[in-house]
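[1] I would like the atomic coordinates for the input below:
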Amino acid sequence: MPPLELLGLVGFIDPIRPDVPDAIRRCRSAGVDVVMVTGDHPATALAIARELEITDSPDEVVTGVKLGDPEVATLSEFIDRVKKGRVFARVTPLQKLRIVEAYRKSGEFVAVTGDGVNDAPALRSANIGVAMGSGTDVAKDTASLIVTDDDFASIVAGIEEGRYAYDNVRKVVYLLITTGFAEVLLFMLALLIGLPLPLVAVQLLWLNLVTNGIQDTALAFEKGEPGIMNRPPRRTEEGFFNRLMIEQVLLSGTVIGLVTLGAWYWLLSNGWDEFAARNLLFLLMVLFENFHLFNCRSEYISAFRVPISNNYILIAAVIAAQGLHIAALYIPFFQDVLQVQPVSLVEWITLLVLASSVVVVMEIFKAVRKHRPLDHQTGYGVG
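    Below is the predicted model of the structure:
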């Protein structure tokens, strides 16, 4: 039998997608840490990790042998071993599961990507399990999300879109809660000091359902703010109404409430009858809502630095809301229903100046907030 003769070697490689290293860099700037958990050989895992810029140090490659048996090691010991690595190689499905559990026990919010049957336990245990579209049915049935294009960059794009959506929900809530708080403050203080009711029921309905209803819908179309992927993630225990939201609502709502109360008191004290005074106060509230809408376009950036082009719908909404109210001042039917009448040019100018005060105060607030520590400034903290 003739001896075997080596004719050559064939090597196979599963190349990294070109956009993945950039996606991992974007994760890092967004405060999202990326680690690799694989069953491959440690040398292979380290080579891939270097290409992905996850780690360049062999010391941060932890093998399944170094992790040890998760059933034997105590939880604290296993967590310490997990914290030492950024790449986990030659790990078993049970070790993958325990790695996820260790990160969660450490207070992290964990997302796991996988495509195989052996990834299913880890996908199930994670806060968010992300399966690849080309993966097994078991992985896809277990996961919370399925990435149909098998691209890690799509996950990062999803994080960005999620932050945009969350910000816009906060903006809408900020607008609605502020105006509601201002109205409650106005009524409570007016009654406490013995003044008549500042607004009648139909005027409140007009403010909340018509003018505010148009504005909050338009605000939901606001484009994402630049630099949103440079913010660290929110703390997992942080609620929707965090310190930043509470501060802004209380400050802006108090400004609107006190200025309108002062205007109501001054009008009545200077001989204006209730109908005429209430007509001006009603218009002032509409103007306040329109001015404050521009404050709500960003919780972090000056209203003067947010481009108008980010939301033309919002500009149309302001024109529509104000236009409807102006029309109501001159149309007899609405005059009777809303108890309003036309106002003079001097009154318009005076009310515009008063309503702009909420923008001035919130601009000062944003300027002062820039000098606070990061999590106070943005309302976000490292999680």
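
[2] CA only for contacts and neighbour counts going forward, please
    Will do.

[3] Quick check: which helices or strands does the longest helix seen in the chain pack against?
    Across the chain, the longest stretch assigned as helix under DSSP state H is helix 152-192. With contacts taken as 3 or more Cα pairs under 8 Å, 6 or more residues apart in numbering; DSSP states H and E, helix 152-192 sits against helix 20-29, helix 212-219, helix 243-269, helix 274-295.

[4] quick one: buried residues of the shortest one?
    Put plainly, it is helix 212-219. Residues 212, 214-216, 218-219 are the ones in helix 212-219 that count as buried (16 or more other Cα atoms under 10 Å).

[5] do the same with the longest one
    Taking 16+ other Cα under 10 Å as the basis for neighbour counts, the residues of helix 243-269 that come out buried are 243-245, 248-249, 251-261, 263-265, 267-268.

[6] Which among the helices and strands packed on helix 152-192 is found nearest to D141?
    With Cα to Cα as the criterion, D141 lies closest to helix 20-29 of the helices and strands packed on helix 152-192, at 25.1 Å.

[7] Here is the second sequence; please produce its structure so I can put it next to the first one:
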Amino acid sequence: MKLAAVVLLALCLAGCKHFEHVEFEGTVTGDKSGVFVINDHAGHAIYGDNIKDGKFKVPAKVLEVPGYYSMKLTNDSTSKKAADGVFEVYLQDGKYTIKADAAKPGDYPEITSSSPIQQELSAYYSIANKLNGDLNRQASQINARINDKASSLLPKDQFVALLNSASAVEAKKRALASKIMNEFVAKYPQNTIGAHLMLQLDYESDPVVYNAVYQKLSAAVKSSDDGKEIGEKLGRLVKLIPGAKAPAINGKLLDGKPFDPMAMHKAVYLIDFWRAANDISRRNHVELKSMLREFGDKNFGVISVSMDTKADWWSSAVQEDGITWTQVSDLKGDDSPNTLNWSVTKIPHYDLVDGNWHMIERDVPIGGIYATVKQYLSKAH
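    Okay, the predicted model is just below:
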């Protein structure tokens, strides 16, 4: 009998699957009747409980897949003075004790957990809470006003002013993001979530600063899939900062001849990445014609780089649009080296380079090209 029991136990240990479980318990100061919810990546609620007199509790539940999830804490619906809080959490086997304040819905809650990754997340957002200061509260208050039904009755100019205020606060938070990331990496150099966090930031807007932060990440984080993606992109972006040597343009002219930018002898060039099937880039060619008429004799030129894959589409569009300036394409579409080398993530895309083929400015909006070109030409003279 003893042998049979040992065999049965061995079989169970070999074949029985261990299921991870999570449980939650928390307090939300100042929230008498809100809701606590954990959502998956698709936005589906998988765990939750009503907040009663500032408390909630979810007993141990099976966790099918450990990973990043979204936690939402809704405010008391009877006295909603601020927006709901939505936060990233990392779930794995164990208990999560959460403390939040309804008066500070934008601040990341205090989360106690045995999960090392959640502990790193909490550390990062603790720094974010400190550096963002009143910005989180300002954003929550403004967003609550925007979502308030009464705001729909405001005059248009007042409602637009609210939207502009929200955008201004978010811009200030984005400006602080690199500082938050830098402080986190300096304090926790062996962190495991640095690349995951950086992917959520607008690191492309300031590649030099973010590249300096990235270089401080551990070798393990850099070699992760997220780390490799960021490293490769930052490596390309730092080559596109003002003053850097601009990348080469792959492709040939419409007549099949090689493209040589140094033979054009202009002080400033607009590099126009476009596609025949893209209506916006086609319509913008009218704007480029107007700029050429004004600045063409003042050392300004346009180089259009087609991201097409069919020569007849490219040539037909050039003829239909009445384009007379330089046209280049390797007819490889999104697979063109131009896409990676110039970090083209959307069409149309505009960059400015000088006559020595150095970057002036990248990813210039169509509405900002005229002023930038005019300013550069005035300085060049």
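
[8] TM-score for the pair, please.
    Laid over one another, the chains give 0.28 as their TM-score (TM-score structural alignment, normalised by the length of structure 2), with 180 aligned residues with a Cα RMSD of 7.0 Å.

[9] returning to what we had before: what's the next secondary structure element after the longest helix of structure 1?
    Later in the chain than helix 152-192 of structure 1, the nearest helix or strand by DSSP states H and E is helix 201-205.

[10] which helices and strands does that following helix pack with?
    helix 332-338.

[11] repeat that for 6 Å
    Using 3 or more Cα pairs under 6 Å, 6 or more residues apart in numbering; DSSP states H and E as the contact test, no helix or strand touches helix 201-205 of structure 1.

[12] If you drop the residues flanking it in sequence, what lies closest to L237 of structure 2?
    Among residues not flanking L237 of structure 2 along the chain, P207 sits closest, at 6.0 Å (Cα to Cα, 6 or more residues apart in numbering).

[13] what's around the one you found, how many residues?
    By the criterion of other Cα atoms under 10 Å, P207 of structure 2 has 21 neighbours.

[14] May I ask which helix or strand encompasses F159 of structure 2?
    Here F159 of structure 2 is assigned to helix 156-187, by DSSP H and E.

[15] ok, residues contacting the helix or strand just after that helix?
    Heading C-terminal from helix 156-187 of structure 2, the first helix or strand you meet, by DSSP H and E, is helix 194-199. With contact meaning Cα atoms under 6 Å, 6 or more residues apart in numbering, helix 194-199 of structure 2 is reached by 226-227.

[16] What is the three-state secondary structure of L270 of structure 2?
    When classified by DSSP: H, G, I helix; E, B strand; the rest coil, L270 of structure 2 comes out as strand.

[17] Tell me if I'm right that it and V302 touch.
    Yes: with contact defined as Cα atoms under 6 Å, L270 of structure 2 reaches V302; the gap is 4.7 Å.

[18] Following element in sequence after the helix or strand harbouring I280 of structure 2, please.
    According to DSSP H and E, I280 of structure 2 maps onto helix 279-295. Scanning forward in sequence from helix 279-295 of structure 2 by DSSP H and E, the next helix or strand is strand 300-306.

[19] what ranges do the helices span in the stretch 251-381 of structure 2?
    279-295, 311-321, 337-341, 366-380 (DSSP state H, counting those that start in this stretch).

[20] now for these, which one comes closest to S140 of structure 2?
    helix 366-380 (31.2 Å).

[21] give the contact list for L352 of structure 2.
    Contacts of L352 of structure 2 (Cα under 6 Å, 6+ apart): 269-270, 360-361.
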